[in-house]
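Novice: coordinates only, sequence not included:
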């Protein structure tokens, strides 16, 4: 009788997990929507703040334009959504963590929490770095190389897409230390191998920067150099992880 009930028990367990996953996803979506509702009255101000690095470097009399009929309404709304998602990321990750945490071992939980926190902070730092340092440098270069007689009047929709792409590129590239620590924790590489591959990492950083950034040396360097520095931070973190393991971390059977 117990053998016959086992498939039903497994099915009920699967259903309960799906119900919990649905509840976690609804909470994450609700968090994003609540932040979005709070930001909607300030959507135009948010866009003005986002466009500030460009507006400050436009030539005398230069301005932004909207080439589509609905752009003046949809573009700030789109920005408000992405800002809401940006702000609600900790809540979204917490819901994901609350769903997977019961299935993790104790030492895995101790490792996962710092990784989640550091990944969020590094992503935020990468976006801030792009906004405060990279965007002014890029627009200074772009407006300086504009041919004579060409009026620089960027479209608001294209500008938003460009900035979001740059934020995503810098945010993800700043995750280098987290990726290295995860690779070491999984046993894919060792800190010694990472240190020996430093020269390849430097070349790879400049290649990635050349692909992800606008075609100017300054912005490419401003992405590649932090990636190289963060690679060293990742090696340091991986070595600290290995020292912690060798000093008596609990095994997977705990």
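Specialist: Thanks, I have the structure now. Just so we're clear, the structure is a prediction, and the values are computed from it rather than from any experiment. Numbers count the residues shown, from 1 in each chain.
Novice: Please count neighbours and contacts with C-alpha atoms only from this point.
Specialist: Will do.
Novice: Chain neighbours aside, what residue packs nearest to residue 29?
Specialist: residue 92 (7.9 Å; CA to CA, 6 or more residues apart in numbering).
Novice: Now the one you found: which helix or strand?
Specialist: In this structure, residue 92 sits in helix 71-100 according to DSSP states H and E.
Novice: Now the element after that helix, going C-ward?
Specialist: helix 106-129.
Novice: try it against this one:
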């Protein structure tokens, strides 16, 4: 009997290993494809915020102009001469960036592999109620990617590139600092946008209740601001821009937790 359980546990680990292997292979395939077009990826995606005609700058300019307000977004002039200070920096940076972007693009497939591993242990009713998990989680993730790329990144880059303590100090930015800033924001914000999904599962296993979330709403505000400060540049505007949608998602998470809690109470009373 003990041997049977041990084999069953080992088989379970073996299955998990293959799910992880397939996820890593998917990331690597996408990363290799991106690396094949790395010049286009950098010029048209990662360095696009350095172009004065980037769509966010034009929209912000039109918005402020409409209300008769002056805006720096109407005269964006960023120094796009990034430098590489190490011999291997461009090669290593392009490899690492391809991997990070491969991870982001492969996110729905990774979720699907996780779901394939978890779903056999769920009851039929739980499977029916969780059918939209991959879609909702992927939607929130890519919503975070779009928000960070089109809102947070251009605002942060415009601020940081124009910030200068004194004219005696010249800004000379390295390519890895710029690309790292963009990719960190893409990953960090998109993970923060997964908050309702995380709260759903925590509520399902009883670690979080609606009352707990309501009671510690003010504490959550502080935590969100701290996280926003970590994943964004050190300017107040970027932190507030990140904090607002995450706080909205926190309120949505409370509703999600309430729904889970009511369902569990209903099932318990049957």
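Specialist: That came in fine, so what should we check first? Note that the structure is predicted; figures quoted are calculated from it, not measured.
Novice: Please report the TM-score between the two superposed chains.
Specialist: The TM-score (TM-score structural alignment, normalised by the length of the first structure) is 0.83; 246 aligned residues with a CA RMSD of 2.7 Å.
Novice: Can you check which part of the second structure the helix holding residue 92 of the first structure sits on?
Specialist: Aligning helix 71-100 of the first structure against the second structure (TM-score structural alignment) gives residues 89-118.
Novice: Buried residues in the matching stretch, which are they?
Specialist: 93-95, 97-115, 117 (16 or more other CA atoms under 10 Å).
Novice: tell me what the helix holding residue 92 of the first structure is packed against?
Specialist: helix 2-39, helix 43-55, helix 106-129, helix 156-173 (3 or more CA pairs under 8 Å, 6 or more residues apart in numbering; DSSP states H and E).
Novice: a markdown table please, covering the ones you listed and showing distance to residue 224 of the first structure and mean neighbour count.
Specialist: Output for those, formatted as a markdown table (distance: least, CA to CA, whole Å; neighbours: other CA atoms under 10 Å):
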| stretch | distance to residue 224 of the first structure | mean neighbour count |
| --- | --- | --- |
| helix 2-39 | 32 | 14 |
| helix 43-55 | 21 | 17 |
| helix 106-129 | 12 | 17 |
| helix 156-173 | 9 | 18 |
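Novice: if we can go back for a sec, for the match of helix 71-100 of the first structure, how far is the first residue from the last?
Specialist: 40 Å (CA to CA, to the nearest Å).
Novice: how far does it sit from the chain's center?
Specialist: Taking CA atoms, centre = their mean, to the nearest Å, one finds stretch 89-118 of the second structure lying 12 Å from the centre of the chain it belongs to.
Novice: re earlier: dump the helices and strands packed on helix 71-100 of the first structure to JSON lines, plus distance to residue 191 of the first structure.
Specialist: Shown next, in JSON lines, are these (distance: least, CA to CA, whole Å):
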{"stretch": "helix 2-39", "distance to residue 191 of the first structure": "36"}
{"stretch": "helix 43-55", "distance to residue 191 of the first structure": "39"}
{"stretch": "helix 106-129", "distance to residue 191 of the first structure": "17"}
{"stretch": "helix 156-173", "distance to residue 191 of the first structure": "19"}
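Novice: Among these, which comes closest to residue 67 of the first structure?
Specialist: With CA to CA as the criterion, residue 67 of the first structure lies closest to helix 156-173 of these, at 8.2 Å.
Novice: what range in the second structure does that closest one sit on?
Specialist: Using TM-score structural alignment, helix 156-173 of the first structure pairs with 175-192 in the second structure.
Novice: mean deviation of the matching stretch from the first structure?
Specialist: Average distance, stretch 175-192 of the second structure versus aligned residues of the first structure after superposition (mean CA distance after the TM-score superposition for the first structure): 1.9 Å.
Novice: for that stretch, the distance to its chain's centre please.
Specialist: That offset, for stretch 175-192 of the second structure, works out to 9 Å (CA atoms, centre = their mean).
Novice: Sketch out the helices for the stretch 151-270 of the second structure, chain order is fine.
Specialist: 153-162, 175-192, 195-204, 210-215, 217-231, 236-268 (DSSP state H, counting those that start in this stretch).
Novice: so can I have a markdown table of these showing distance to residue 42 of the second structure?
Specialist: A markdown table is the format used below for these (distance: least, CA to CA, whole Å):
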| stretch | distance to residue 42 of the second structure |
| --- | --- |
| helix 153-162 | 15 |
| helix 175-192 | 9 |
| helix 195-204 | 30 |
| helix 210-215 | 41 |
| helix 217-231 | 21 |
| helix 236-268 | 23 |
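Novice: So for residue 57 of the second structure, which of these sits nearest?
Specialist: helix 153-162 (7.5 Å).
Novice: quick one: the closest one aligns where in the first structure?
Specialist: Using TM-score structural alignment, helix 153-162 of the second structure pairs with 135-144 in the first structure.
Novice: tell me the average deviation of the matching stretch from the second structure after fitting.
Specialist: Averaged out, stretch 135-144 of the first structure is 1.4 Å away (mean CA distance after the TM-score superposition for the first structure).
Novice: Tell me which residues of that stretch come out buried.
Specialist: In stretch 135-144 of the first structure, counting by 16+ other CA under 10 Å, buried: 135, 136, 137, 138, 139, 140, 141, 142, 143.
Novice: Would you mind measuring from the third one to residue 8 of the first structure?
Specialist: Going from residue 137 of the first structure to residue 8 of the first structure by CA to CA gives 62 Å.
Novice: before we move on, back to that, between the buried residues of stretch 135-144 of the first structure, which is closest to residue 179 of the first structure?
Specialist: Among those, and counting by CA to CA, the member closest to residue 179 of the first structure is residue 135, at 25.7 Å.
Novice: wouldn't that closest one be in contact with residue 53 here?
Specialist: Yes: assessed by CA atoms under 8 Å, residue 135 of the first structure is found in contact with residue 53 at 6.2 Å.
Novice: hey, what's in contact with both of the two?
Specialist: Shared contacts of residue 135 of the first structure and residue 53, defined by CA atoms under 8 Å, 6 or more residues apart in numbering, are absent.
Novice: and residue 169 of the second structure, which of the helices of the stretch 151-270 of the second structure is closest to it?
Specialist: When the helices of the stretch 151-270 of the second structure are compared (using CA to CA), the closest one is helix 153-162, at 12.1 Å.
Novice: now the angle between helix 175-192 and that closest one, please.
Specialist: Computed by axes from the mean of the first three to the mean of the last three CA atoms, to 10 degrees, the angle separating helix 153-162 of the second structure from helix 175-192 equals 150 degrees.
Novice: so helix 153-162 of the second structure versus helix 133-147, what angle?
Specialist: Using the same axes, to 10 degrees: helix 153-162 of the second structure against helix 133-147 is 30 degrees.
Novice: packing partners for helix 153-162 of the second structure?
Specialist: helix 236-268.
Novice: Centre of the chain to the helix it packs on, how far?
Specialist: 17 Å.
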